[in-house]
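**Student:** curious how this folds, go ahead:
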Amino acid sequence: MPKIGVEQSLTQVQEALQERGYDVVQLKNENDAKGCDCCVVTGIDNNVMGISNAVTAGSVIEASGLSAEEVCQQVESRIQG
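**Tutor:** The predicted structure follows:
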């Protein structure tokens, strides 16, 4: 199953992705994003974390304004894409 990095503050998103069987890791620093197929960030500090740089080859999803379900749908479309 794909590995998804999720910012610590996005607890509902983490739980929703885990329920769907994804391997979810918390993004505490930019090194946590390495090896992730996709990363979910709030958009507030994604530049501080370095995820907007080439830390990961996977997609970066900004979760601000989205429900956990909408984030899951975006993750699935980008992983399958």
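**Student:** CA only for contacts and neighbour counts going forward, please
**Tutor:** OK.
**Student:** what segments of this structure are strands?
**Tutor:** Assigned strands in the chain, in chain order: 3-7, 23-27, 38-41, 59-62 (criterion: DSSP state E).
**Student:** go through those and name the closest to Ile79.
**Tutor:** Across the strands of the chain, Ile79 has its closest neighbour in strand 38-41 (7.4 Å, Cα to Cα).
**Student:** what is the closest one packed up against?
**Tutor:** When contacts are defined as 3 or more Cα pairs under 8 Å, 6 or more residues apart in numbering; DSSP states H and E, strand 38-41 packs onto strand 3-7, strand 59-62, helix 68-80.
**Student:** following up with a second sequence; could you model it the same way so I can compare the two?
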Amino acid sequence: MARIGVEESLADVKNALMEMGHEVVDLRSEEDTAYCDCCVITGQDKDVMGMSTTSMAGPVINAHGHNAEEVCQMVDNKLS
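**Tutor:** Predicted coordinates:
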């Protein structure tokens, strides 16, 4: 399965992705995005984790306004 970076505050999303068999990495700093196939962010910060440039080559999913199931579906869609 995929390696997914998820912001720490999204515990329900992390659990749901792990149940699906994905490897989940906590996003605490820019370096945590290394080797991630996809990242899930809260969308609450304009510049995620204080980053003004994008170092993530894969898709970034904004979880704002979505439940864990919807976010998991978005992850699957982006990775397929």
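**Student:** as TSV, the strands of structure 1 with distance to Glu15 of structure 1 and mean neighbour count would be great.
**Tutor:** As requested, the strands of structure 1 are arranged in TSV below (distance: least, Cα to Cα, whole Å; neighbours: other Cα atoms under 10 Å):
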stretch	distance to Glu15 of structure 1	mean neighbour count
strand 3-7	10	25
strand 23-27	9	19
strand 38-41	13	25
strand 59-62	16	18
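**Student:** can you put those in CSV and add distance to Ile79 of structure 1?
**Tutor:** Written out in CSV, the entries for the strands of structure 1 read as follows (distance: least, Cα to Cα, whole Å):
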stretch, distance to Ile79 of structure 1
strand 3-7, 10
strand 23-27, 13
strand 38-41, 7
strand 59-62, 8
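**Student:** which among those strands is found nearest to Met49 of structure 1?
**Tutor:** Distances from Met49 of structure 1 to each of these were compared using Cα to Cα; the minimum, 8.5 Å, belongs to strand 23-27.
**Student:** hmm, Ile61 and Cys39 of structure 1 touching each other?
**Tutor:** Yes - proximity of Cys39 of structure 1 to Ile61 meets the contact threshold set by Cα atoms under 8 Å, at 6.1 Å.
**Student:** and the end-to-end length of stretch 1-15 of structure 1?
**Tutor:** Separation of the first and last residues of stretch 1-15 of structure 1 by Cα to Cα, to the nearest Å is 15 Å.
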